[in-house]
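K.L.:
quick one, what's the 3D model for this:
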Amino acid sequence: MNEMHRCVVEFATTVSKGALRSVVDALIELGEINEIVLQHRVTHYHSKELLRRLLREAAVHHISAPRLAGMLEGASCVVEYYQELSPELVWTGPVPAGTATRQTEQVMLEVIRGARKRLFLTSFVAYKVDRIVIALNEAADRGVDVKILLESSEDKGGNLSMDSVSLMRGVLPRARFYAWQIRPEEFTGGSVHAKVAVADDRLAFITSANLTGYAMERNMEAGVLLRGGEHPRKLADYLESMVSTGVVEEL
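P.N.:
Presented below is the predicted three-dimensional model:
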């Protein structure tokens, strides 16, 4: 694989599907490679850097805009096929040279936007995640049953100095919020420390990242996205059973 092909693969595997589609469309519509226009089609700083590297290699190899669009579309199809067959590593933080992973927020948004009937998220704390909030409200607009389990504040028996539930309820009026209110003796002092997002029994994102701005963009966080198979279904059933059996209670 030469450097040009490597840049194509890295870009196709890192940016969101929407951003990739936007870049391809711009290449086709313009009929030429206009870096200024293309830079506006991606938002995250890391994606912009990958795009700059891709365009530099395209210039070196005299790749035309239509040909580059075709290369990106082809790589995207291959990536999507293999993503459906295997877990996807998700990483936020410094990225070693020669590696390519999608970031936490990109994958969290994919799971939320992919939900059609039910969506369950858990986190220790949640605040300052504007793009996540927008996506969750859009999911509610589609009729998705959005459930969110968070750690309670100290004044309500939990371990948080802040009240994440009240903060998030204010911006997510149609979501249903849950807390681990009654903790058996062996779990005294324990916290809701799981960070997962499950959509429709078919997409499951397991991550170290809380629902915070820093976790989405600045912290060093790792996770795995699972598509299809038994594990998303098992995790969804486990979360729903905690609700139905009263382990966690709706607030």
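
K.L.:
from here on, contacts and neighbour counts on C-alpha atoms
P.N.:
Noted.

K.L.:
quick one: the helices in the stretch 151-251 of the chain?
P.N.:
All helices of the stretch 151-251 of the chain, identified by DSSP state H, counting those that start in this stretch, fall at 164-171, 213-217, 230-244.

K.L.:
looking at those, which is buried most?
P.N.:
helix 213-217 (a mean of 19; mean count of other CA atoms under 10 Å).

K.L.:
check the offset of that one from the chain's centre.
P.N.:
For helix 213-217, the separation from the chain centroid amounts to 11 Å (computed by CA atoms, centre = their mean, to the nearest Å).

K.L.:
hang on, the earlier thing: need the helices of the stretch 151-251 of the chain in CSV (columns: distance to R113).
P.N.:
As requested, the helices of the stretch 151-251 of the chain are exported to CSV (distance: least, CA to CA, whole Å):
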stretch, distance to R113
helix 164-171, 17
helix 213-217, 16
helix 230-244, 16
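
K.L.:
this one next, for a side-by-side:
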Amino acid sequence: MRLNLDALHALSTANLRALATSFRDGQLAMGLTAASINQLLCGCDVDVLSCLETLVSNGMGAPQCALLLDAITNERERAPDLARLFEPVLSGPDVPGVPTGDTAAAMQMLVQEARKEVLLVGYAVYNGERLFEPLALRMRENPELKVTFCLNIARRFGDTSLDSEVVNRYALDFHQKHWPWPELPELYYDPRALSESSEHRASLHAKCVVVDHRAALITSANFTDAAQYRNIEMGLLVRHSPLAERVADYFEGLRLSGHLLRCPL
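P.N.:
Presented below is the predicted three-dimensional model:
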């Protein structure tokens, strides 16, 4: 027989502990009654009483019921608080009752937390010096910090230059306008964005920031003033290592497999 424990899962942790204690050493150890449940829960919960009666009728004694309630409580306490693991990052005009902020604040918070590595993935960069300066300072403070950019280097319409020329121009522009500091990151790009054929051209359109394989900001915002400070943008700040690691590993795999190539800076 399959038991439905929803009524027990709906109880507060305090009520679960009270029931377990009573099954172990209190009134419920002497027998299950509506009066006992009423006293423990400050009101008789019919669903809880029915659930417990089903357990007892299927051969579970008071010690076993106590162990089950302890197990539910312990599992609940081990489970992560999802509100702390996943936080929406909403940028744009204020809406009453809905917390918002600029995307740049979330990005800078992650940068300050970084100890080993920062991965930044984006489609467009404009006037990046303002946005990236805290990251450059972090690199200066921590010489061991590895910073990797994966950005879209695209061929402009009508540009018939060699791929290497387009990439070198982008590198010069990146160094002059977006990263004028001596501590240099690594920069990678998708060579398919340079294809002269629209049939084969593809863009690196993802936008995210991953720190130390343990936290990630996945967002609609590009690395531009408008996107980071003014636009209506939506993202999710994830503090869940398995997910952040999966995102970082994907881009590392693209680099190692040659799908992303390194741009010389």
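
K.L.:
could I get the TM-score for this pair?
P.N.:
The TM-score (TM-score structural alignment, normalised by the length of the first structure) is 0.60; 168 aligned residues with a CA RMSD of 2.8 Å.

K.L.:
of all the helices of the stretch 151-251 of the first structure, which lies closest to E186 of the first structure?
P.N.:
Checking these against E186 of the first structure by CA to CA gives helix 230-244 as the closest, at 17.1 Å.

K.L.:
so which bit of the first structure is stretch 212-226 of the second structure matched to?
P.N.:
Aligned by TM-score structural alignment, stretch 212-226 of the second structure falls on residues 200-214 of the first structure.

K.L.:
re earlier: quick one, which of the helices of the stretch 151-251 of the first structure is nearest to G143 of the first structure?
P.N.:
Comparison of these against G143 of the first structure by CA to CA identifies helix 164-171 as nearest, at 17.1 Å.

K.L.:
what helices or strands is the closest one leaning on?
P.N.:
Counting contacts by 3 or more CA pairs under 8 Å, 6 or more residues apart in numbering; DSSP states H and E, helix 164-171 of the first structure packs against strand 126-127.

K.L.:
swap in 10 Å and give it another go.
P.N.:
strand 126-127, helix 130-141, strand 145-150, strand 176-179 (3 or more CA pairs under 10 Å, 6 or more residues apart in numbering; DSSP states H and E).

K.L.:
most tightly surrounded among those?
P.N.:
Among these, ranked by average contacts under mean count of other CA under 10 Å, first place goes to strand 145-150 (a mean of 23).

K.L.:
other SSEs contacting that strand?
P.N.:
Here strand 145-150 of the first structure touches strand 118-123, helix 130-141, helix 164-171, strand 176-179, strand 196-199, helix 230-244, strand 249-250, going by 3+ CA pairs under 10 Å, 6+ apart.

K.L.:
closest to F11 of the first structure out of these?
P.N.:
Ranking these by distance to F11 of the first structure, with CA to CA as the measure, places helix 130-141 first at 21.7 Å.

K.L.:
from the chain's centroid, how far away is that closest one?
P.N.:
From the chain centre to the centre of helix 130-141 of the first structure is a distance of 13 Å (CA atoms, centre = their mean).

K.L.:
and stretch 136-151 of the second structure, by the same measure?
P.N.:
Remark: stretch 136-151 of the second structure is offset 21 Å from the chain centroid, using CA atoms, centre = their mean.

K.L.:
what does stretch 56-70 of the first structure give?
P.N.:
Offset of stretch 56-70 of the first structure from its chain centre (CA atoms, centre = their mean): 29 Å.

K.L.:
got the buried residues for it?
P.N.:
Buried residues in stretch 56-70 of the first structure, counted by 16 or more other CA atoms under 10 Å: 57-58, 63, 65-66, 68-69.
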